[in-house]
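Asker: Just the structure for this:
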Amino acid sequence: MSRTSVLALRLAGPLQSWGASSRFTRRTTESAPTKSGVIGLLASASGIERGDDARLAPLAALRFGVRIDQSGTRVRDFHTAHHGVTGASMPLSERFYLADAVFVAAVEGDHTLLTGLHDALRAPAYPPYLGRRSCPPSEPVDLGLYEDARLEDVLVSVPWQASVWYRRRHRTPQNLTVLRETAADESAGAADVLRDQPISFDAAHRRHALRTVVTVPVPTPIPAGGSRAQDAHEPFAALDALEDESA
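Answerer: Alright, predicted model coming up:
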């Protein structure tokens, strides 16, 4: 029997956009990363081309979950574009993003496959992005490979990843929200359905299937604190101190 492990990712950046039902000139975003978007990030890091459905299939079969550590703010952008050849104006479109959001995403599956994906994240064939190419992550997304682990346990135990400035300005929440796929031996219960199960990323016939998602609260784990390298420097600390003195 093959070993089951979990690969965890920290998805944080100035902007993120995770569309699941965008059509025509209105490009919306879900409130949390989609399976299609995260599998696309892993496939890109592994160098899997858009039309290579055979190599995509094992990644799409991984069990997926995400924890909302910092929900961010939904923002809207009016987007203009011009045809690259004729220069003609393209239709005006609305594009929605999540600003200043932080998520912990995780995939569960075969240990050997996840080991390869873990290596790919640390030396990606193509740069990762958070739903759209215009949304790069603010730091490396790798949070580690958890051997012989379960998706539920990792999403409960990974330290709270909210930004330092966010933790300084907000109380630590009692619970965080987790959206995940059910296990094979688990009843779906009250579940939602989302069309973000990737089948093909080929631009000519991009296809997605329905996926069942359960939403559960989990206790907020101990924050990551100042142990992360990016936490060592807080550029607005001096301004915050001045505000506190003048209050």
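Asker: make it CA atoms for all contacts and neighbour counts henceforth
Answerer: Fine.
Asker: Give the helix, strand or coil label for Ala20.
Answerer: Under DSSP: H, G, I helix; E, B strand; the rest coil, the three-state class of Ala20 is coil.
Asker: Provide a list of residues in contact with Asn216.
Answerer: You called it Asn, but residue 216 is Val. Thr177, Val178, Leu179 (CA atoms under 8 Å, 6 or more residues apart in numbering).
Asker: so the second one makes contact with Pro217?
Answerer: Yes - between Val178 and Pro217 there is a contact at 6.0 Å, judged by CA atoms under 8 Å.
Asker: Pick out whichever of those two has more residues nearby.
Answerer: Val178 (23 against 13; other CA atoms under 10 Å).
Asker: Burial check on Arg169, number of neighbours?
Answerer: Around Arg169 there are 9 residues (other CA under 10 Å).
Asker: all strands for this structure, in order.
Answerer: In the chain, the strands defined using DSSP state E lie at 4-16, 26-27, 63-70, 73-79, 93-110, 142-146, 175-180, 192-200, 207-219.
Asker: quick one: which of these is nearest Asp53?
Answerer: Asp53 sits nearest to strand 192-200 of all these, at 5.7 Å, using CA to CA.
Asker: For that closest one, name the packing helices and strands.
Answerer: helix 35-45, helix 53-60, strand 207-219 (3 or more CA pairs under 8 Å, 6 or more residues apart in numbering; DSSP states H and E).
Asker: Would you do the same for the sequence below? I want to compare the two.
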Amino acid sequence: MSVLVLLLAAPLQSWGASARFARRTTEPAPTKSGVLGLLAAAQGRDRTADLSDLAALRFGVRIDQPGTRIRDYQTATHADSGKAMPVSERFYLADAVFVAAVEGDEALIDDLHTAVRAPVYLPYLGRRSCPPARPLDLGVRTGADLRQVLRTEPWHASAWYQRRRRSEQRVDLEVFLDADAGSGPGDSLRDQPLSFDPRHRRYGLRTVRSETVSVANPQARKTRRVTVPAHDPFDALNEETA
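Answerer: Below you'll find the predicted structure:
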């Protein structure tokens, strides 16, 4: 098995799971359907293509920089009639950074890695208005375990954000993983893609488990070891009485 590691960083991101109609919310972390959709587009797959091989990949994401949730108020009109469309609210994550990873068969992971480096369709982070600010490719870890990769990958938060926490030598980051069979209860999220066909998009439930990992802060203050010289205030008195 191999693991493809992706860096998802942008001024704006939006990862909807259950949002519909005029109110489009965002999850606090990238969804499996969103990331697999990005990979399918990079490969140039048609929206009606079979997704079973991608859906079978094990997925995980780490929140390196949570960002700020913001709301955008939008209006629009029909191009032909000029009739106003319903007012909509769109929610985004501003200045967020995530490390996402998919684990699967080595051949498929290598194909996806090639596609990420030379995508057929330009990638975006949840919505077309959210292009990535940094290269997506963090490489492939051959013979690796998804959970271990997300535990050991260096911290990719922005330098200014790392400096904000420079008093901490290590930082705790939240990780969300596909739950293993028999691993116990977790949270359910409807972001398991079944079809991206625009005529009838379909998503199944996925069980997600969360945990906390600790990583080093490269911007942490270096601790200085101060050597205090030995000093006995009675030494001077002893010298006078000698």
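Asker: related to what we said a few turns ago, with distance to Arg27 of the first structure as added columns, please give the helices and strands packed on strand 192-200 of the first structure in TSV.
Answerer: What follows is these, written out as TSV (distance: least, CA to CA, whole Å):
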stretch	distance to Arg27 of the first structure
helix 35-45	14
helix 53-60	23
strand 207-219	17
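Asker: With respect to burial, which of the ones you listed scores highest?
Answerer: helix 35-45 (a mean of 23; mean count of other CA atoms under 10 Å).
Asker: is it possible to export the strands of the first structure to TSV including distance to Gln161 of the first structure?
Answerer: Shown next, in TSV, are the strands of the first structure (distance: least, CA to CA, whole Å):
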stretch	distance to Gln161 of the first structure
strand 4-16	7
strand 26-27	27
strand 63-70	6
strand 73-79	17
strand 93-110	7
strand 142-146	10
strand 175-180	11
strand 192-200	25
strand 207-219	13
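Asker: To Ala123 of the first structure, which of those strands lies closest?
Answerer: Per CA to CA, nearest to Ala123 of the first structure of those: strand 142-146, 10.6 Å.
Asker: Now do the same contact list for the residue positioned nearest the centre of the first structure.
Answerer: The residue lying closest to the centre of the first structure (CA atoms, centre = their mean) is Pro33, at 4.1 Å. Pro33 of the first structure is in contact with Ser17, Trp18, Val66, Phe103, Ala105, Gly131, counting by CA under 8 Å, 6+ apart.
Asker: measure the residue mapped onto Pro127 of the first structure from the second structure to Gly184 of the second structure for me?
Answerer: Using TM-score structural alignment as the criterion, the counterpart of Pro127 of the first structure in the second structure is Leu122. From Leu122 of the second structure across to Gly184 of the second structure, the span is 38 Å (CA to CA, to the nearest Å).
Asker: So between those two, which is more surrounded?
Answerer: It is Leu122, of Leu122 of the second structure and Gly184, that has more neighbours when counted by other CA under 10 Å, with 14 against 9.
Asker: now that one: how far from Phe91 of the second structure?
Answerer: 22 Å.
Asker: repeat for Arg24 of the second structure
Answerer: Counting by CA to CA, the gap from Arg24 of the second structure to Phe91 of the second structure is 6 Å.
Asker: Check Trp160 of the second structure too.
Answerer: 24 Å.
Asker: now swap in Gly184 of the second structure and tell me
Answerer: 32 Å.
Asker: And Ile70 of the second structure, by the same measure?
Answerer: 6 Å.
Asker: Who has more neighbours out of those two?
Answerer: Phe91 (20 against 13).
Asker: residue in the first structure matching that one?
Answerer: Using TM-score structural alignment, Phe91 of the second structure sits opposite Phe96 in the first structure.
Asker: do the same with Arg47 of the second structure
Answerer: Arg47 of the second structure maps onto Arg50 in the first structure, by TM-score structural alignment.
Asker: quick one: that match and Ile199 touch, right?
Answerer: No - with contact defined as CA under 8 Å, Arg50 of the first structure does not reach Ile199; the gap is 10.9 Å.
Asker: circling back: map the residue nearest to the centre of the first structure across to the second structure for me.
Answerer: Match for Pro33 of the first structure (TM-score structural alignment): Pro30.
Asker: rewinding a little: tell me, of the contacts of Val216 of the first structure, which are also contacts in the second structure.
Answerer: With both residues aligned by TM-score structural alignment, their matches' CA atoms under 8 Å, the contacts of the contacts of Val216 of the first structure that the second structure also has are Thr177, Val178, Leu179.
Asker: hmm, back to that, from Ala94 of the second structure, how far out is the residue nearest to the match of Pro127 of the first structure when sequence neighbours are not counted?
Answerer: Spatial nearest neighbour of Leu122 of the second structure, excluding adjacent residues (CA to CA, 6 or more residues apart in numbering): Ala42 at 6.8 Å. Using CA to CA, one obtains 24 Å as the distance from Ala42 of the second structure to Ala94 of the second structure.
Asker: One more: Gly186 of the second structure?
Answerer: Taking CA to CA, one finds Gly186 of the second structure at 27 Å from Ala94 of the second structure.
Asker: Compare those two (neighbour count), which wins?
Answerer: Neighbour count, other CA under 10 Å: between Gly186 of the second structure and Ala94, Ala94 has more, with 18 against 14.
Asker: list the contacts for that one?
Answerer: Taking CA under 8 Å, 6+ apart as the test, what Ala94 of the second structure contacts is Ala10, Pro11, Leu12, Gln13, Gly67, Thr68, Arg69, Ile70.
Asker: Before I go, just wanted to say thanks for your time.
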